[in-house]
Every structure is written in C-alpha cells, then in structure tokens.
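Visitor: Kindly return the folded structure for what I paste below:
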Amino acid sequence: MQGVSEAGIADLLIVGGGVNGAAIARDAAGRGLSVQLVEQHDLAQHTSSASTKLIHGGLRYLEYYEFRLVREALIERERLLGIAPHIIWPLEFVLPHEKHLRPAWMIRAGLFLYDHLAKRKTLPSSRGVSFAVHPAGKILKPSYKRGFTYADCWVEDSRLVVLNAMDAAERGAVINTRCKLKSARPEGGVWHAETDAGPLKARALVNAAGPWVGEVLGQKLGLNTKNAVRMIKGSHIVTRRLYEGDHAFILQNPDGRIVFVIPYERNFSLIGTTDVPFDADPNKVEISVEETSYLCEAVSRYFRTAITPADVVWSYAGVRPLYDDHAAEAKAVTRDYVLDLKHDNAMPPLLSVFGGKITTSRKLAEHALEKLLPAMGRQVGASWTGTAALPGGDFADFDKYLSEFRRRFPSLSPDLARRLVRSYGTRAERFAGTNMGEDLGGGVSEAEAAYLARHEWARTAEDILWRRSRLGLHVPEGTAARMDEYLSRAVSAG
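Guide: This is a model prediction of the structure:
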C-alpha cells in the first residue's frame, strides 16, 4: 500500500490539507518518506482559499521589524514564480502617497529595503510616479498627485495547495480528503491514529491543522502546549471591475492598516483584507456588515467613483491561524511561523505548525523536515522543492507556451485555452481536445470535471467552482446541479 511501509506504518502522518500540510507532504514524499495526509474537508477549504491571493514579501511587515520573514518571503516569491508560472504571475502595485499617514521618506526607505533584502531575478524595482502620467491617475481622486509602484505576485491560492498535494501523491503520498482525525496516541514508539479512513500508524505526526491546531493537540492528542494560535479573521469583497488596467492598488487607511484593490477574474475587482479577532467556530466564518462597510469606505476614500455595499457581488472570509505573540492589536500580530517539536522516550516525534503565510509555505515545509528527520533518526538530505516544477509548471514562458497550446488544440476558443493553461499548465494536455464531452456550464466540460475528480480530489461542484477555480463567479444558473450530478456518477464509476 502506498504511504506505508511493509509493516503498515507510515513514516509521517500529516493532519491538515491546507497549504502547509500539502507542502510538507510534498517535501517529505520527495525525500523518500512514506506519507499519509488526512484532511477533514476538501483541500484548501478554509484559510488557504480565503487569502488575498498574493505571493509577496509583506511590505507593511517592515514597520514591525519582521526583516527575517520579509527576506524569506521575497526569496520565496522568486522561487514560487519559477516552479508554478501557470498559477503565479507578476503584478504591479500602485501606492498613492497620503502624507499625513506615512511620510514619503518612510515609504521610500521601506521600498528600498523591499527591493534589496533579497535578490530579484524577474520583478522590477520600485519607483516614484506622477499620476498626471501614470494611468492610475484616472482612477484616483484628483487630490492624489504622486505615489509609488512596486512589484509582487498573484497566486491562485487553493490551486497552489492542490498542486502540492498532487506532486506529493505522484511521489507516493496518500492524500485522504474528507477524512477526520478522531484521536491519536503514542504506543511502542509509534503514533496510533483513528481516522474516518480507519486506523493509521506513523513514526511521526505533523499537526498542520491551521485554526484547529490547538484542538488537535488538546482534544485529539490530549496534550498541552505553551504555544497558542491567535485567530484573526480576514474578509474580502468582490465587485464588478472598478477600472481598466492590470495594476493593483495598495491603499493606506487612517487606522494604519492597508487595503488591496486587485483585478480579479477578468471582470471583477477583489478588495481586502480586514484584521478582526475571532474566537468562534472556524467552520462558520463570514464577513460582517462592519467589515463590508470598512472595505467600501477604504476604496471610496481614494477612488473617484465611490462604492457601497450594494456593489458587492460576492464576499468571503477566512481565519488566519497566527502564532500568538501577544501583540496588542490584530494588525501587529506576527505573520511568521513557529514549528514546535515534541519528542522524548515516551513520545515519537510530533511537530505542530503555528502561524505562517502562503508565500512561505514551501520554506516552512523545508524547515519542518529539517527538524523532523533527525528526530526520526533519518538523514536530512538536500532540499529539492525550490527548483522542481509543480504539476503543470514545467515551462519557462507563459505566453510562449499558451501559443503552442493553442496551435495544438485549435478547436478550443482563445478564452478557454487561456483559462485551461492558467489553471493546469501542461497538465491541460491530458484532457484538452476535440472530444471533451458535454459542457456542464460556463465552459467546464465533462473531460475537465473528470480530470478534477480523478487527479485533484474534487467531489462536489463547490470544490470545482470555488476552490479548483473561481468559475462560480461566471457560470450560468444550474451549472452546480449539473456538475454535482455528473461528479456523483463519475466518482461512483471510479
């Protein structure tokens, strides 16, 4: 059986199918470990699909002296762009200068550090701009005369999780979705776990349960820890596209926070995020009326055309499981991560992941293996994930590959071809063609849905329309019902 040794014992049992759990599974499987991952819901169903969808260093973290984190994130920005060019691409950010919030010298100093804390291979450096010339001037109120631009990257966040899980599975890991950990106990130097998939045994256990990391420790494992998660809710709204152009905005607010406005899904704008303390059930997280108003007011403060809650066509919220550093305000809580390893004669290795961000997930996984492997009596070996392409990312130039793909599959419309390459990269070749079956709605063919069910653990229309993609914003009424019916047949047929 894949994922376990001949004795029926896996090297690693990972709890949590968010970006950190999936990245650790990938790294471990690539180092030759047998891996089992259990996720209580769908991959990336919670925090990892509710981000602002940026691969970024975190410009504002410099104000809190998080230099190590920012440098690591900036290095990872280039690496991730290299290994997943289909789901990650550069994005220009415009920062209007609001002199009474942050003086120009402070912004210039921050951008200088941002440019030089890590080597840039692809992205341009920051610069000052005049809104009399830059196209952002037509969007911003006339009172904003000057500002700055810098580059970060966009990421299809939930697809990053799925691609990590796919790569892990192709290297021998077993990914168990909709499979809850019920309990686990150490016995005879091995973790004995009860799950929805039955009993599992592993030589080491990774608790990457995100908002549930404390619950896993306390209720599932019966352990205490001095480390804790501080749950912060981040919410986003989506409106019809507010402006033409591919650039994004980073807007400073009077409370010291920033809000992004980002071109989204061709016809929309994504606006976020908030920072609100959260102590309820992470399964039930929604944007509040106050958060919606806050985000609308932030945009209306800067843009010539004001927006109101009536302009919101969709919203989402997620809980960021940040490491509790006892900061006084939610916006100041560290975005860095802590890896807590417990291991003694009575307990086989247990690694709990506190905090983290999607940009540093690959490096977090590398650090996790550097801690775990010596505790397991294994050699660490060389790191490998920073240069190995994620599934579908084995090309260098997106536009060049898209042109090649369109020549090979001329029956596809230009828009569909681009969407497939943006979603799947070279893996789109596995199902694209002239005979893709019935259109289930919005251009999603039976062939694409079958691929998602067979290779990406999709089981419901929601999995496909809101996590494997954001096609839920585009498809006609009735698509979800047709897709659920098709998936039930496809999954039953194996």
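
Visitor: For the rest of this, base every contact and every neighbour count on C-alpha atoms.
Guide: Will do.

Visitor: Please, which helix or strand holds the nearest residue to residue 192 once chain neighbours are set aside?
Guide: Spatially, and ignoring its direct neighbours in sequence, residue 192 is nearest to residue 201 (4.7 Å; C-alpha to C-alpha, 6 or more residues apart in numbering). Counting by DSSP states H and E, the element that carries residue 201 is strand 198-207.

Visitor: Any buried residues in the next helix-or-strand element following that strand, and which?
Guide: Beyond strand 198-207 on the C-terminal side, the first helix or strand identified by DSSP H and E is helix 213-215. Buried positions in helix 213-215, judged by neighbour count with 16 or more other C-alpha atoms under 10 Å: 213, 214.

Visitor: quick one more, to check against the first:
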Amino acid sequence: MTNDSLAAEPDLNDSIYDLVVIGGGINGVGIARDAAGRGLRVLLVEKGDFAGATSSASSKLIHGGLRYLEYYEFRLVREALAERERLLAIAPHIAWPMSFVMPHIAGLRPRWMIRTGLFLYDRLGGRISLAKSKAVTLTNTLLGKPLKALFSQGFTYSDAWVDDARLVVLNALSAQQHGAQLLPRVSFEQAKRVGHFWHIEVKPTEIHPSPEQIPTHIRARMLVNASGPWVESVRARIELNDSILDEGILESNIKTQKQAGLGQLRLVQGSHMVVAQCYEGNHAYILQHTDRRVIFMLPYEHDYTLIGTTDLPLTDPNQQPTMTDAEVEYLCDAVNQYLEHPVKPQDVIWRYSGVRPLMDQGDTDNPSAVSRDYELKIEALNEVVPLLTVLGGKLTTYRKLAEHALDDLSDFCIDLPKGWTDQEVLPGGDIPDGWHGFEAWQTQFIAQYPDLDSEWLASITRRYGTLIPQVLSSLKSQSAPFGVSDLGLHFGGGLYECEVRYLRQNEWAWQAEDILWRRTKCGLHMTVDERISFEKWFKQHNL
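Guide: Purely as a prediction, here's the structure:
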C-alpha cells in the first residue's frame, strides 16, 4: 500500500460499509480478512501500527497450551491444536514445527500426570502432522547438554513457532487483497446508532502520512470492537441507543440493552527477555517452576534464546507495559534451576512486554490460571445494527475466533457465505507441499541468486516466502545478474534499502520502529549506533 492508495476512494466520507472493525491486532485483522473474503464491504481502523501492542509481544508460539489441561480447558486445547495444524498449512513461511523438551523434576508434577497430559495433547486436536510425545533420556545427549546433571530424564512433544507480528500484517494484506479498506494510525473517537446504521467518527493520528485522505465520519451496518486491552474504554465511547426511538424500538428493549455489560476483564502483563544463545539446536525447553508456572526457553533469531513469560496484574491499559527488574530476576531464577551455566540479569540483550486482556470469571486470584479462551458478545436492537465485542483470546485461535464472529453476525446478513480462511494461504505462503516442502523450496530459491549472501536470503524467505521477488525488485527490476549493490544501502543487521522501501510501500511501515521490531527483527541484530543512523535516514527519506 502506498501513501496514495487511500485516494482510491474519493467518496470515502460518504461510503456505507457492511462492517467496521476497531482494532488492528490479530483478532481485528482476522475478522476483517474473513469478512472481506465473504463479500462484505469492510473498513478497519487502528490507532497505532498493526500488531503494535499485544499481538507482537507474545511468546511467538502457535500451540494448544499444554498447561491449560490442568484447568480442564479441553475445548480450548482441542480448538487450538486443530488451529495449529491449519496455521502451519496457510502460513508455512512464517510458522514451523518445534520440538519441546520438558525435563522431569521430582516434587512437582508426577510422571503419571505428565504422561497423561501428553497423551491427551497428542490426540485432542484430531489428526496431526507433528511428531507425538515420548519419554527421553537427557544424560549425554544434545537435549540434556545445557542442563544440570541431576536432570537425567524428561519428555519431548511437538508444537509450533510463528512470527506473530508478520502473522498480523499478512492477514491485513490478505484482507486488503479481498477488498477491505485498512486505516492504521487512525483512532476511533466515538460511534452511535442512528436508525439502521452506526455513525462512526475517526481521526488520523499526528504521524499518519496522509491525514487529508482519511474520512472523519463513517457509516456502517455492523460494528466490531476488537481493541484488545482497550475493549472497555472503546465500549464506553459507543452509544447503543441514540436516535433509536424514532425507529420504533420498544423502550423495554432499550433498557435491557443499557443494563448489558461486558463482564470483568483482567489485564495481565506478560514479559519476555532475550539473551545470547543458551544452547545448541532448534528445540525449545518448557521448564516447571517451583510456583507451578511453566517457563519457555526458545531458539530465537539464530543467535539468541527467548525466555518467558511472566504474569503481572495490571489495571490501566494505557500504562506502557515495561518489563520490571523483578520480572527479569524471576525468569533468571526459574531457568537457573535447570541450566548448568546460569543466566544473569546483565545478560539480557532485549526485553519486551505486552498486555493480555483475559476474561475474568472471578474463580481465581492467580493470573496464570485465568482462562485464555474467548467470548464474543453481540448487542443488537430489533435485530439490526449489531455491536460485536471480542473478549479474551490467544494468538493460536485467532482464525477460528474470526470465523465464529462472522458466523454470529450472519444473523444480520442475507445469504452470507460460509467460512473460507482455512483453505487459502496467507500472502507468500504458496509453497509447494507447505511447511513440509519449505526447505526444498528455500534451497532452490537461494540457488537462483549466487551473488547474494545465502544466510541473508534464508532469513528473508522466512519473512516473505514467495513475495521475495517483490522485495528484491523494489529498487531494480529483477534481471540477471542481481548482486548485493542492487539491494541498496545496508543499514546493518541484514536490513537493506530494498526491503525498507518494500515495507514502506506495501506493508504500512511508516515508522522506523515498525521495521526494526515488527516487520523484521533486524533491530536486535544492529548496534545502537546503526539503529540511530537508520532512524535518522528513515525520517529524512519520504519513500
């Protein structure tokens, strides 16, 4: 998308949309994609960058959630395991299987409990393509090499990894390809029902590159609040009953709607830290802490290990989530129970935090025990102008959540087609044989560019898949020979000008941080001076 693309609809202010979505995290873009693909006229507004909050601050896993079985959340685990298979199929370039090692520690969960949990985990999701769990010996093996000698036995099982921020952006791209209008850096101001439409006011933020092209007033037949941690504050700016009496709605019905609430939302900060690579191999570790929480150690960006997560209660969604020193100490203590060579707070290279909006059913004071399931709440008067609010949810189940949301809204649409998003791959994901064939495709692709660094090509295949030719040709049309000079300026950390231009023009990357930390993770591989230099260059060049 270029800055001029908003001009494609000069009558945008006068347009009527079937559906307006508030929120550009994974649930919002997932709903926009599904709705646009079913033929609805869709508009999405997001006050910041896509995946600018919770959706880029996850553990980067698509998983069933092994620990959720302890809380008897069988429905959630079953759905998440089935979705893990679907996401591997539709996004084989940004998602791949990962083996997890669980060292057994006496005095916590007994072996029979772990075996039972893994048995269920292997089978709840139906037919799976990943390796099943098994007991393993850790002594004198690669899996046990980084661990203390006392951990001689354990278990392995399979889950999957995903680039969370790119998952959001690719869903946004797909939504756009199916006709949705997407407006990042545009804040939702307020909405009210007038007759059979929502009247919605929005405003471009100060950093929007083309504020003059943004509508200020929008009309829609249906409205979705998918604003994550801000769902309650957004709901407070939505008037359900304004000007409805003229439409003949019964006063008793209005009173019922006024009394309807969203229920209790619990905000929990989850923090992660990145350190230099702690161990060899592409496997991950799931470690039981003495407080019965589990901590992940994950291979990250080739040279690093990602460690997380924490559960810290919050009250204000507008409070910038920041990993505390206490959280760093907590994670260090947790992993050092297992590691032969301990991790120290001064080893932390990068840290990040996100706010999880969880449904609080009031049955526990433990943030880790609060459900990661979701709820869709519809408020409608006289079966028209519905408001659908998304509560809770997790990265893995976003596609199914979106499908359920559209199915629920089908009561307000005539002949709405059935769901389709489990069949169409995300942009760049049309790899022969999917994730099974990715390495073969990658090897063949890299061989086409002998003059370019193979490691760099391997890294960008994992970001763009079959979209790479568009990235490479953003500065020069692809014709042989194609050398490193054709990539443009190198800013450090494997970030070249051609990729920056592609992201700016096609993926709404309007700030330097959008590129350094979300569209890519090149910021992690750059020095402080390189990041500062790139930020200056980016501001000076209106691409």
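
Visitor: What residue in the second structure is paired with the residue nearest to residue 192 of the first structure?
Guide: Taking TM-score structural alignment, the alignment pairs residue 201 of the first structure with residue 219 from the second structure.

Visitor: do residue 348 of the first structure as well
Guide: Match for residue 348 of the first structure (TM-score structural alignment): residue 385.

Visitor: Can you report how many residues lie near its match?
Guide: 24 (other C-alpha atoms under 10 Å).

Visitor: And residue 349 of the second structure, by the same measure?
Guide: 12.

Visitor: that older thread, list the contacts for the match of residue 348 of the first structure?
Guide: Residues near residue 385 of the second structure by C-alpha atoms under 8 Å, 6 or more residues apart in numbering: 193, 196, 197, 198, 221, 222, 223.

Visitor: got a markdown table for those residues, with distance to residue 68 of the second structure and neighbour count too?
Guide: Output for the contacts of residue 385 of the second structure, formatted as a markdown table (distance: C-alpha to C-alpha, whole Å; neighbours: other C-alpha atoms under 10 Å):
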| residue | distance to residue 68 of the second structure | neighbour count |
| --- | --- | --- |
| 193 | 40 | 24 |
| 196 | 42 | 18 |
| 197 | 41 | 20 |
| 198 | 38 | 27 |
| 221 | 37 | 22 |
| 222 | 34 | 23 |
| 223 | 32 | 28 |
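
Visitor: Just name the closest of the residues you listed to residue 103 of the second structure, please.
Guide: residue 223 (47.3 Å; C-alpha to C-alpha).

Visitor: what about residue 462 of the first structure, which SS state?
Guide: helix (DSSP: H, G, I helix; E, B strand; the rest coil).

Visitor: Show the contacting residues for the equivalent of it over in the second structure.
Guide: Per TM-score structural alignment, the equivalent position to residue 462 of the first structure in the second structure is residue 513. Going by C-alpha under 8 Å, 6+ apart, residue 513 of the second structure touches no other residue.

Visitor: Now the residue opposite residue 183 of the second structure in the first structure once aligned. Nearest residue, chain neighbours left out?
Guide: Under the alignment (TM-score structural alignment), residue 183 of the second structure pairs with residue 176 of the first structure. Among residues not flanking residue 176 of the first structure along the chain, residue 38 sits closest, at 4.8 Å (C-alpha to C-alpha, 6+ apart).

Visitor: Could you report the distance from the residue nearest to the spatial centre of the first structure to residue 19 of the first structure?
Guide: The first structure has residue 157 as the residue nearest its centroid, 3.3 Å off, counting by C-alpha atoms, centre = their mean. In this structure, residue 157 of the first structure and residue 19 of the first structure are 8 Å apart, going by C-alpha to C-alpha, to the nearest Å.

Visitor: likewise residue 286 of the first structure?
Guide: From residue 286 of the first structure to residue 19 of the first structure the distance is 21 Å (C-alpha to C-alpha).

Visitor: thinking again about what came up before, quick one: map the residue nearest to the centre of the first structure onto the second structure.
Guide: Using TM-score structural alignment, residue 157 of the first structure pairs with residue 164 in the second structure.

Visitor: That match: what's it in contact with?
Guide: 55, 56, 57, 58, 60, 61, 395.

Visitor: Just give me the neighbour total for the last one.
Guide: In other words, residue 395 of the second structure. 25.

Visitor: and what of the third one?
Guide: Here the number of neighbours of residue 57 of the second structure (other C-alpha under 10 Å) works out to 22.

Visitor: And it? What does it align with in the first structure?
Guide: Under TM-score structural alignment, residue 57 of the second structure pairs with residue 50 in the first structure.

Visitor: hang on, its match packs against residue 286?
Guide: No: taking contacts as C-alpha atoms under 8 Å, residue 50 of the first structure lies outside contact range of residue 286: 10.9 Å.

Visitor: tell me, what's touching those two both at once?
Guide: With C-alpha under 8 Å, 6+ apart, residue 50 of the first structure and residue 286 have common neighbours 235, 316, 317, 318.

Visitor: Wait, the third one touches residue 286, no?
Guide: Read that as residue 317 of the first structure. Yes: counting by C-alpha under 8 Å, residue 317 of the first structure sits close enough to residue 286 to count as a contact (5.3 Å).

Visitor: anything in contact with each of these two?
Guide: residue 235.

Visitor: tell me the contacts of the match of residue 57 of the second structure?
Guide: 234, 235, 316, 317, 318.

Visitor: what ranges do the helices span in the stretch 301-450 of the second structure?
Guide: Secondary structure of the stretch 301-450 of the second structure (DSSP state H, counting those that start in this stretch): helices located at 325-336, 398-409, 438-447.

Visitor: How far away from the center of its chain is the last one?
Guide: A distance of 26 Å separates the centroid of the chain from that of helix 438-447 of the second structure, by C-alpha atoms, centre = their mean, to the nearest Å.
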